[in-house]
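1. below are the sequence and a predicted model; questions follow.
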Amino acid sequence: MSRIFTGLLSAVLALLLLLPSPAFAASSAATRANDDLKVSGNDFSGRNLQEAEFAEARLSGANFSKTKLEGVVFNASNLSKANFEEANLSYGFAYLTSFIEADFRNAILLESTFLQCSLRDADITGADFSGSIIDKEQVIALCEVADGVNPVTGVSTRESLECR
């Protein structure tokens, strides 16, 4: 019985050794985001940070105005009081991130995802959230203050949030 078990165990180990091992490398987006964080200050305005990844970033009060942030990832980050005015965050993903008192005036956030994020007291005047996924309680709070029309897409903030 032990010979069968030993043989079976040897066969499984041999098979595991033949399987390709996973590659462990940072993506170019993660590398670019880390390099960008090393610049002095928190002024990212007007830059192209498409597909950048920010994990546990402390960027309270950072300036992302007029920045290209399509496909950006914010994971467990602090972006309270950050300025995203006229930025494009379409197709982005944010998880466990604070956007408390952030400025999203006239921002474009098409098909973005905000899960377990706080958008409390954010200025969303003229922001377009069309197709975005946002926690229900956040949508309810945002609908209470939603106003304006995005100057680029022509969509009202209330319409983009599907406010009732």
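-> All right, it came through fine. Residues are numbered from 1 along each chain as shown.

2. contacts, neighbours, all on C-alpha from now
-> Fine.

3. now the spatially closest residue to L49 that is not a sequence neighbour: how far from R32?
-> In space, and not counting its chain neighbours, L49 is closest to L69: 5.2 Å by Cα to Cα, 6 or more residues apart in numbering. Noted for L69: a distance of 13 Å to R32, by Cα to Cα, to the nearest Å.

4. more neighbours: which of the two?
-> More crowded of L69 and R32, by other Cα atoms under 10 Å: L69, with 24 against 17.

5. correct me, but that one touches S45?
-> No - using Cα atoms under 8 Å, L69 is not in contact with S45; the gap is 10.6 Å.

6. does S77 touch E53 like I think?
-> No - counting by Cα under 8 Å, S77 sits too far from E53 to count as a contact (10.5 Å).

7. another one to put next to it:
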Amino acid sequence: MIRLCDFSWTRCCRFAARWFPSLVGWWVLVGAIATLNLIFIPQALADNYNKESLINVDFSGRVLTDSSFTKANLRSSNLSHADLRGVSFFGANLEDVNLKGANLSFATLDSARLVGANLTNAILEGAFAFNAKFEGATLDGADFTDVLLRQDTQDKLCETATGTNPVTGRNTRETLDCF
């Protein structure tokens, strides 16, 4: 990102108070700053991998919170022990992906394809996975607390769910509300 101005927030506020005393003027200045990036603001940690081909890529142990992998192809990639909280995997191909020990809390997995994925000890608490496909996925110790799933998908996951998550201490079958 190119810095167009080296204002500190304090200098900026003083400048605004002097030249834009009205509330409307202040918001005009704030809008201009946001639009033109007049003040250096560090880039967000979130990355955009939308629609990228990331086959066999190693993301293990990485912090990727709030990143987006919408419609990305991550087939056979390694995301083990990655921090994936709030990540969007909407429509992504996660076939044979290693998500062992990954934190997918509040991630979007809707329409994702997790066929053959390794979800051993993964945390999916609060994730949205309504139309996700989990055929052949390994679920040992996965935590599905408050995950939004279709009933038929939930029933299918209950057939193979086993174990207890070592981080949350929750039983996989209980988090899936298996009866």
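-> That came in fine, so what should we check first? None of the values given here were measured: they were computed from a predicted structure.

8. please state their TM-score.
-> Here the superposed chains carry a TM-score of 0.77, computed using TM-score structural alignment, normalised by the length of the first structure; 138 aligned residues with a Cα RMSD of 2.3 Å.

9. thinking again about what came up before, between S77 and E53 of the first structure, which one's more packed in?
-> E53 (25 against 21).

10. contacting residues around the aligned partner of the more buried one in the second structure?
-> Aligning on TM-score structural alignment places E53 of the first structure opposite S68 in the second structure. Counting by Cα atoms under 8 Å, 6 or more residues apart in numbering, S68 of the second structure makes contact with A46, D47, N48, Y49, N50, V87, S88, F89.

11. which of the residues you listed are buried, as a PyMOL select command?
-> To isolate the buried members of these in PyMOL, using 16 or more other Cα atoms under 10 Å:
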select buried, resi 49+50+87+88+89
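
12. do you know how far the match of E53 of the first structure is from V87 of the second structure?
-> Distance of S68 of the second structure to V87 of the second structure, given as Cα to Cα: 6 Å.

13. what touches both of those two?
-> In terms of Cα under 8 Å, 6+ apart, S68 of the second structure and V87 are not both contacted by any residue.

14. what lines up with A102 of the second structure in the first structure?
-> Checking TM-score structural alignment: A102 of the second structure goes with A87.

15. once you drop chain neighbours, what's closest to A102 of the second structure?
-> Ranked by Cα to Cα, 6+ apart and with sequence neighbours excluded, the top spatial neighbour of A102 of the second structure is H81, at 4.2 Å.

16. hang on, the one you found packs against G61?
-> Yes - applying Cα under 8 Å as the test, H81 of the second structure and G61 come out as touching, 4.8 Å apart.

17. looking at the two, which one has more neighbours?
-> Neighbours around H81 of the second structure and G61, counted as other Cα under 10 Å, are more numerous at H81. The numbers are 20 against 15.

18. can you pull the contacts of the more buried one?
-> With Cα under 8 Å, 6+ apart, H81 of the second structure has these contacts: S60, G61, R62, L99, K100, G101, A102, N103.

19. which of the helices or strands spans it?
-> H81 of the second structure is part of no helix or strand, with elements assigned from DSSP states H and E.

20. tell me which residue is most central in the second structure.
-> V87 (1.1 Å; Cα atoms, centre = their mean).

21. residue in the first structure matching it?
-> Residue pairing (TM-score structural alignment): V87 of the second structure is matched to V72 of the first structure.

22. separation between its match and A87 of the first structure?
-> Following Cα to Cα, the distance that separates V72 of the first structure from A87 of the first structure is 12 Å.

23. and for F114 of the first structure, the neighbour number?
-> Around F114 of the first structure there are 20 other residues, counting by other Cα under 10 Å.

24. which residue of the second structure sits opposite it in the alignment?
-> Match for F114 of the first structure (TM-score structural alignment): A129.

25. now do the contacts for that match.
-> Contacts for A129 of the second structure (Cα under 8 Å, 6+ apart) come out as T108, L109, D110, S111, A112, V147, L148, L149.

26. closest one of the residues you listed to T168 of the second structure?
-> Checking those against T168 of the second structure with Cα to Cα, the nearest one is V147 at 14.7 Å.

27. map that closest one across to the first structure for me.
-> Correspondence of V147 of the second structure to the first structure, assessed by TM-score structural alignment: S132.
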